[in-house]
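Chemist: could you look at this predicted model? Sequence included:
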Amino acid sequence: MGSVKKAVSKATDAKLTNDNWQYILDVCDLVSEDPEDGGKEAMELIESRLSQKDANVILRTLSLITSLAENCGSRLQQLIASKDFTNKLYGLVKDKSVHLAVKTEVVKVVRQLSSSFKKDPSLRYMNDLYVRISKNYPHLLQDQPDVPGKYEMSHQSKLKEDKDLEEALRLSLLSHQEQERQKQANAGQASADQGEMAPSFTAASKVPSESQVSQQQVQQRSQSASLQSATPPKRVRALYDLASNEPDELAFKKGDIIVVLEQVYRDWWRGSLRGSIGIFPLNYVTPMAEPTQEEILQEQTKESELLSQKRKVDQLYYRMRDERGLREDPTQDASVNELYGTVTPLRPEIAKLIGKHARKREELLSLRQVLANAEATYNQLLDRATNVYTSPLPIQPPPRSNQRPSSNHIVPYPNE
């Protein structure tokens, strides 16, 4: 079981300033393999981590507790909702030496677990703990807005969306038909005389096709509609924590930056965060202003200056490696100390840069998935519409005449 101890220590390391969900999921995987013994060992390690004075260790441990409760089955839930462990959590709340931010996070975890365990009477100690905290420490309860209902968009918005979709499908069909006509025209031009085809081609080139006219009309209508309707922002920042058990909802913490993808309901948007896609309520977030061109240039300049220091970082690394190979003390080398003093201040900026590009990668992966789903849906709708518009009409038989042939009509014999 040494692997569980190593994984818990890694997921709750004091050097982590944010939750590392990969480390947390590694612990969950190990515990799920052996919920009985692995769960007991994990809870013993968690209790010891909660006893430490480092706030980072406690905060990372609280996130691990929530993940174990949600992902590792009823056995872990019973251990977490036990009387002894809930008393341990209550001890953090009433300890005067514990920072207020840590106490607030403990209350958030207790609230979330109390909501998750409310259907199981055997886990009632967690709800009892939340009631106890609410009674004795009400100032630690952060008031959060009520989650709005998932009401459909207005009738006008849905009509506009359906009309735009129908128009897009119609234009796609017209474009396809125009391409087919162009292919046939090109084939005819290749086989005809160049002198005879030149005047007709010139005349045809001056007349816009039906699809071109329709596309211009749709572009004009969409431009005027975009001026009348407000588009959602590209990014929003979370104002509160949202822990949801609904499969289609996005869970996040206060301060998380969410990339907005589309509007789903009147008060809900769909967004992506850390590779996950889901819907979230608008009253839990606030729009983020997009950076100006000047701010973008300043950030690019700062990033270029930081990357230009790579040579010094490599130089320090190789100097340290070579001197260790010679069993010499690198701290006695003045040039090494000078390099170290130059490189060390870069660590916070490098960490920020790594986080920035990691978030950018997650955003691009999420958008790639959304685009793939949208493209598949669009192709299905287009194929369906193509079959409707291009299927031939059934041939009606000619109407039968009720008139009998005249008597003077002569039918010839076959031999005549």
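Modeler: Looks like it came in fine.
Chemist: could you use CA atoms for every contact and neighbour count after this?
Modeler: Will do.
Chemist: Ile354 versus Gly278, what's the distance?
Modeler: 25 Å (Cα to Cα, to the nearest Å).
Chemist: so the two - more neighbours on which side?
Modeler: Ranked by neighbour count (other Cα atoms under 10 Å), Gly278 and Ile354 place Gly278 first, with 18 against 12.
Chemist: so the more buried one: helix, strand or coil?
Modeler: What DSSP: H, G, I helix; E, B strand; the rest coil gives for Gly278 is strand.
Chemist: putting a second one here so we can go through both:
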Amino acid sequence: MFRAQNPFDDVVAKATDEHLTSENWQLNMQVCDMVVAGDDATARQCISAIQKRLLHRSANVQLYALTLTDSLSTNCDKIHAEIASRAFMQTITRLVTNRHTHHIVKQRALKLLREWANAYKSDDTLGLVQETMHELKGEYYEIDDEPVKPAAKQADDDEELKRVLEISRKEQEAAERAAAAAAAATSNVSAPTMSTAAPVPATPASDIKSAQPPQQAYAPPQQQQQTYAPPPQQTNVFPTHAHTQPQQPAPQQYAPQQYAPPQPRQPTYVRAHYDFVPTERGELAFSRGDVIRVLASVYEHWWRGELRGMVGIFPVNYVEPLPDITPEQVEQEIAMENTVLAQAGDIDRLLVRLRQIDPTRDNVTDDDELQELYQKTLHMRPQLIRLIERRGPSSTG
């Protein structure tokens, strides 16, 4: 009369709870241990509990359920037959083809399906996984290879060291030229004393990683003075002639040049070219086609941006820059925004009319005023979407 409770329902529900902030690997391993300790019926009960979670409305629950299934596939051989069963493959197909399923969940399911197909290809009894993958790939979705996620670090140490040494060499040459000119302008100064000048030392390689951009960390001493003075190594060579020196040349003539490489300016907005699923805290999740507002460049290959009120870092090779907006476009968008705001009253009137309608006795198709308000609101929809995507949620809230 009553169906026995599935012993995996509770532990699977905890392992895939929608309020989790990350995968609970302790519970995932507990589920794996339960399957390993049981028989084929145990594996069937476990997959049955996971299928219920895959059909949950929350995308978080679905992602955690997929991760749990992959953990079972890796650690429990007896679960392979249940994963390759027609019932479970139909659940995966339903998940991928459902238009309400989040795109990230679909991509995750397709990616795992491809991994399972490669892992099971030597076993003919598990061929339904590969068959399902080919059906979904050919009929519904294209399984794209995502770009390689760059490492979150600064430029390569060797390249940075070469650049710093080159800057130091040029600073030394400029200092020697300035000292030679100062010595030539000084009376009774012998030329060989120029050889006593010490070269400008380069910054140690161990300090490169913690240094600020080169133009700040390796600026020559002459650039920090208002008037020109020889390098510190030269000032003590001729103490008796310091009061007899003529007026020094203009600083522009001898000041060393800045040799810092130009820093690329990041775009204001970028469009996501691929889906990006964060793997570490502080990363910004987005889907293909999302428009992200760039806030800063924090690493060589990572930017910080804002999307739908969320701020985080993301890899540069997952996005493509959008052209900067021109003053004319700014004026056009301001005019469009004013037009939309001027028609905001029509939206309020439409909402009021809709609340007053009684579905049992009113026919909305015969209400001319209601239809007119609806058409006006529908006409504003593309402009609203464009403003939200361009300016971000912070400007519309």
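Modeler: On my side now, so go ahead. Quick caveat: nothing in here was measured; it's all calculated off a predicted structure.
Chemist: now the TM-score, please.
Modeler: Here the superposed chains carry a TM-score of 0.45, computed using TM-score structural alignment, normalised by the length of the second structure; 262 aligned residues with a Cα RMSD of 6.0 Å.
Chemist: now do the strands in the stretch 251-397 of the second structure.
Modeler: 269-272, 291-297, 302-307, 310-315, 319-321 (DSSP state E, counting those that start in this stretch).
Chemist: which residues in the first structure form strands?
Modeler: Remark: strands assigned in the first structure by DSSP state E are 235-238, 257-263, 268-273, 276-281, 285-287.
Chemist: show me where the stretch 51-200 of the second structure has its helices.
Modeler: 59-75, 80-83, 86-97, 103-120, 127-139, 157-185 (DSSP state H, counting those that start in this stretch).
Chemist: what angle sits between the fifth one and helix 103-120?
Modeler: Going by axes from the mean of the first three to the mean of the last three Cα atoms, to 10 degrees, helix 127-139 of the second structure is angled at 140 degrees with respect to helix 103-120.
Chemist: in helix 127-139 of the second structure, what's buried?
Modeler: Neighbour counts over helix 127-139 of the second structure (16 or more other Cα atoms under 10 Å) mark 128-130, 132-134, 136 as buried.
Chemist: next, format those residues as a markdown table and append distance to Ala81 of the second structure.
Modeler: Below are those laid out as a markdown table (distance: Cα to Cα, whole Å):
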| residue | distance to Ala81 of the second structure |
| --- | --- |
| Leu128 | 10 |
| Val129 | 10 |
| Gln130 | 13 |
| Thr132 | 14 |
| Met133 | 16 |
| His134 | 19 |
| Leu136 | 20 |
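Chemist: returning to that earlier point: and the strands of the stretch 251-397 of the second structure as a markdown table, adding distance to Gln107 of the second structure and mean neighbour count?
Modeler: Shown next, in a markdown table, are the strands of the stretch 251-397 of the second structure (distance: least, Cα to Cα, whole Å; neighbours: other Cα atoms under 10 Å):
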| stretch | distance to Gln107 of the second structure | mean neighbour count |
| --- | --- | --- |
| strand 269-272 | 15 | 20 |
| strand 291-297 | 19 | 20 |
| strand 302-307 | 20 | 20 |
| strand 310-315 | 18 | 20 |
| strand 319-321 | 17 | 18 |
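Chemist: what's the closest of those strands to Leu63 of the second structure?
Modeler: With Cα to Cα as the criterion, Leu63 of the second structure lies closest to strand 310-315 of the strands of the stretch 251-397 of the second structure, at 20.1 Å.
Chemist: for that closest one, packing partners?
Modeler: strand 302-307 (3 or more Cα pairs under 8 Å, 6 or more residues apart in numbering; DSSP states H and E).
Chemist: report the angle between the strand it packs on and strand 291-297.
Modeler: 140 degrees.
Chemist: quick one on the thing from earlier: take the strands of the first structure and write them to CSV, including distance to Ala187 of the first structure.
Modeler: Compiled in CSV, the strands of the first structure are given as follows (distance: least, Cα to Cα, whole Å):
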stretch, distance to Ala187 of the first structure
strand 235-238, 50
strand 257-263, 44
strand 268-273, 48
strand 276-281, 48
strand 285-287, 55
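Chemist: these: which one's closest to Lys158 of the first structure?
Modeler: strand 257-263 (11.5 Å).
Chemist: other SSEs contacting the closest one?
Modeler: Using 3+ Cα pairs under 8 Å, 6+ apart: strand 257-263 of the first structure touches strand 235-238, strand 268-273.
Chemist: can you redo these as CSV with distance to Pro35 of the first structure?
Modeler: Shown next, in CSV, are these (distance: least, Cα to Cα, whole Å):
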stretch, distance to Pro35 of the first structure
strand 235-238, 34
strand 268-273, 30
